[in-house]
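A.B. asks: Any chance you could fold what I've pasted below:
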Amino acid sequence: MPDILTRLALVASPTDRAQEAAAELRATREWVDYDDADGVVALGGDGFMLQILHHMLDSDRILPVYGINQGTVGFLMNRPKSSRPLEERIARARRIAVSPLWMEATTTGDDVMTSWAINEVSLLRETRQTAKLEVSVNGKVRIPELSCDGVLVATPAGSTAYNLSANGPILPLGSNMLALTPISPFRPRRWRGAILPDNAEILIRARESDKRPVSVVADQKEVRDVREVRVRAWPEHQLTLLFDKGKSLDERIFAEQFMV
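C.D. replies: Here you go, the predicted structure:
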């Protein structure tokens, strides 16, 4: 049995809806500061959840997070209303492990920028001209020149987000796979992407970067004018999300494959 979380920190998005819900919850129990907590209750949408997870990775203090949707989609969150008390919902919640990506980008000016990504790392053309990208996996060039609007690397948790919109595959949680998906590919015309083991290291180089500038986005962090980007999964820094039974992230990802 997992440890019961008793020392909870409450964090909320700055939106009116989330702040109102936070005010109601603060009156129901005693809360602790983040540094003293053994779990976090997050009120907001998916974007706010990603902010919280990035903060944990950057601070190297990773706690289980129970999200309550006070945003729009709430794919990473639980429903806001329930007949059960919050403590019971958290005690009964299913724990889902999510491994982030680690991105290292080198700009055309030789600056090196790093970031985590829970959903995906996306390379995108900056101008009207098509990007030309060289794609290598584990040190071997697999595509010498991919003409496209961009390419992305998605985790299973992020495979139903931008990756799915770009016609990439949905990856079940626990599959230990990554999706490498082109965005509006022009050549090679028949390449629709690849499914890679999550121990693969992916290197993407921008060809003709002066003429065809490329940016990279790791979840919400953007780096412009990149020359090359390295991406790999980082299972050593697993995150833990808590979900109500029957509504967990793996079930939602599975259900996405049958939606019409």
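A.B. asks: C-alpha from now on. contacts and neighbour counts both.
C.D. replies: Fine.
A.B. asks: Chain neighbours aside, what residue packs nearest to His54?
C.D. replies: Distances taken as Cα to Cα, 6 or more residues apart in numbering place Trp116 nearest to His54, at 6.9 Å, with adjacent residues excluded.
A.B. asks: any idea which helix or strand carries the one you found?
C.D. replies: Per DSSP states H and E: Trp116 is located in strand 112-117.
A.B. asks: Tell me how far that strand lies from the chain's centre.
C.D. replies: Distance of strand 112-117 from its chain centroid, counting by Cα atoms, centre = their mean, to the nearest Å, is 13 Å.
A.B. asks: And this one, please, so the two structures can be compared:
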Amino acid sequence: MPETHTRLALVASPTDRAQEAESELRNGYDWVEFDRADVVVALGGDGFMLQILHHMLDSGRIRPVYGINLGTVGFLMNRLKSSRPLEERIARARSIAVSPLWMEATTNAGEVLTSWAINEVSLLRETRQTAKLEVVVNGKVRIPELSCDGVLVATPAGSTAYNLSANGPILPLGSNMLALTPISPFRPRRWRGAILPENAEIIFRARESVKRPVLVVADQKEVRDIREVRVRAWPEHQLTLLFDKGKSLDERIFAEQFMV
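C.D. replies: Prediction:
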């Protein structure tokens, strides 16, 4: 857990609220550059937090992140107002480890593109025509043809986002599981998805990929006209999020199961 002498870096989303908060905080603390920081303080919403985490994964400069919500939902963030000074909040914060997904997409043109995903990797039909996908798990074809609007693989951290909206299961942090959830499945009609171990490799192959084009989205990165997508968790590149006591991500995920 960070001590009060921890070196802090400050980053903010370009929104007016976040920029105003940054101006107020900038003069109140001794900040350091990102590369010299022990902890990064991120001002913004969940989308901005995902951008920061992706930047860390791409650059290899991974730091614990304490987010302050100046966006809309703020599921990955802490509240703005508190009676405690920021340094004390960070020193007392609880650490939560999050394992990202690694996505490798091959397009119809043969181009191979890769990306990380903290929440989910989702495949979606590009046109009015239903997507037809072959689903392979650990080298075995589990569904020869899934007719659907799409399908997604979600981490525990992302299981309460798009996955929950698609009627997927909520996964507790530390469960070492992944949610495989169809989006508006037509056939097999009764298939509602699966819960897989974190070490599973999932392959989606688009059938009739030219006639029925499919795109893939890894958090915020989109690739169109894909032929095949490989997804697996990457626990070797764990990220660390810091939360105020009693407001941590695992408690929020747990509480989501009792909301009516």
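A.B. asks: Any idea what the TM-score is?
C.D. replies: Overlay of the two chains. TM-score (TM-score structural alignment, normalised by the length of structure 1): 0.99; 259 aligned residues with a Cα RMSD of 0.6 Å.
A.B. asks: how much space between the residue of structure 1 positioned farthest from its centre and Glu20 of structure 1?
C.D. replies: The outermost residue of structure 1 relative to its centre, with distances by Cα atoms, centre = their mean, is Ala27 at 32.0 Å. Distance, Ala27 of structure 1 to Glu20 of structure 1, by Cα to Cα, to the nearest Å: 12 Å.
A.B. asks: give me every residue that touches the residue lying closest to Leu101 of structure 2 once chain neighbours are set aside.
C.D. replies: Nearest non-adjacent residue to Leu101 of structure 2, counting by Cα to Cα, 6+ apart: Ala233, 4.3 Å away. Residues in contact with Ala233 of structure 2 (Cα atoms under 8 Å, 6 or more residues apart in numbering) are 99-102, 198-201.
A.B. asks: now for these, which pair is the farthest apart?
C.D. replies: Maximum pairwise distance among those (Cα to Cα): 14.6 Å, between Ser99 and Glu201.
A.B. asks: first to last residue in stretch 113-130 of structure 2, what's the distance?
C.D. replies: Start to finish, the residues bounding stretch 113-130 of structure 2 are 24 Å apart (Cα to Cα).
A.B. asks: Helix, strand, or coil at Arg29 of structure 1?
C.D. replies: Secondary structure for Arg29 of structure 1, judged by DSSP: H, G, I helix; E, B strand; the rest coil, is coil.
A.B. asks: give me the number of residues near it?
C.D. replies: 9 (other Cα atoms under 10 Å).
A.B. asks: can you check Arg187 of structure 2 too?
C.D. replies: If we define neighbours as other Cα under 10 Å, then Arg187 of structure 2 has 13 of them.
A.B. asks: next one: the one 4 residues further on
C.D. replies: A count of nearby residues for Trp191 of structure 2, using other Cα under 10 Å, gives 13.
A.B. asks: And Arg192 of structure 1, by the same measure?
C.D. replies: With neighbours defined by other Cα under 10 Å, the count for Arg192 of structure 1 comes to 16.
A.B. asks: Can you tell me the element it falls in?
C.D. replies: Assigned by DSSP H and E, Arg192 of structure 1 belongs to no helix or strand.
A.B. asks: do the same with Phe258 of structure 2
C.D. replies: Judged by DSSP H and E, Phe258 of structure 2 forms part of no helix or strand.
A.B. asks: Trace it over to structure 1, please.
C.D. replies: Aligned by TM-score structural alignment, Phe258 of structure 2 pairs with Phe258 of structure 1.
A.B. asks: among the contacts of Ala233 of structure 2, which are in helices?
C.D. replies: Per DSSP state H, helices hold no members of the contacts of Ala233 of structure 2.
A.B. asks: Narrow these to those that are buried.
C.D. replies: Among the contacts of Ala233 of structure 2, those classed as buried by neighbour count (16 or more other Cα atoms under 10 Å) are 99-102, 198, 201.
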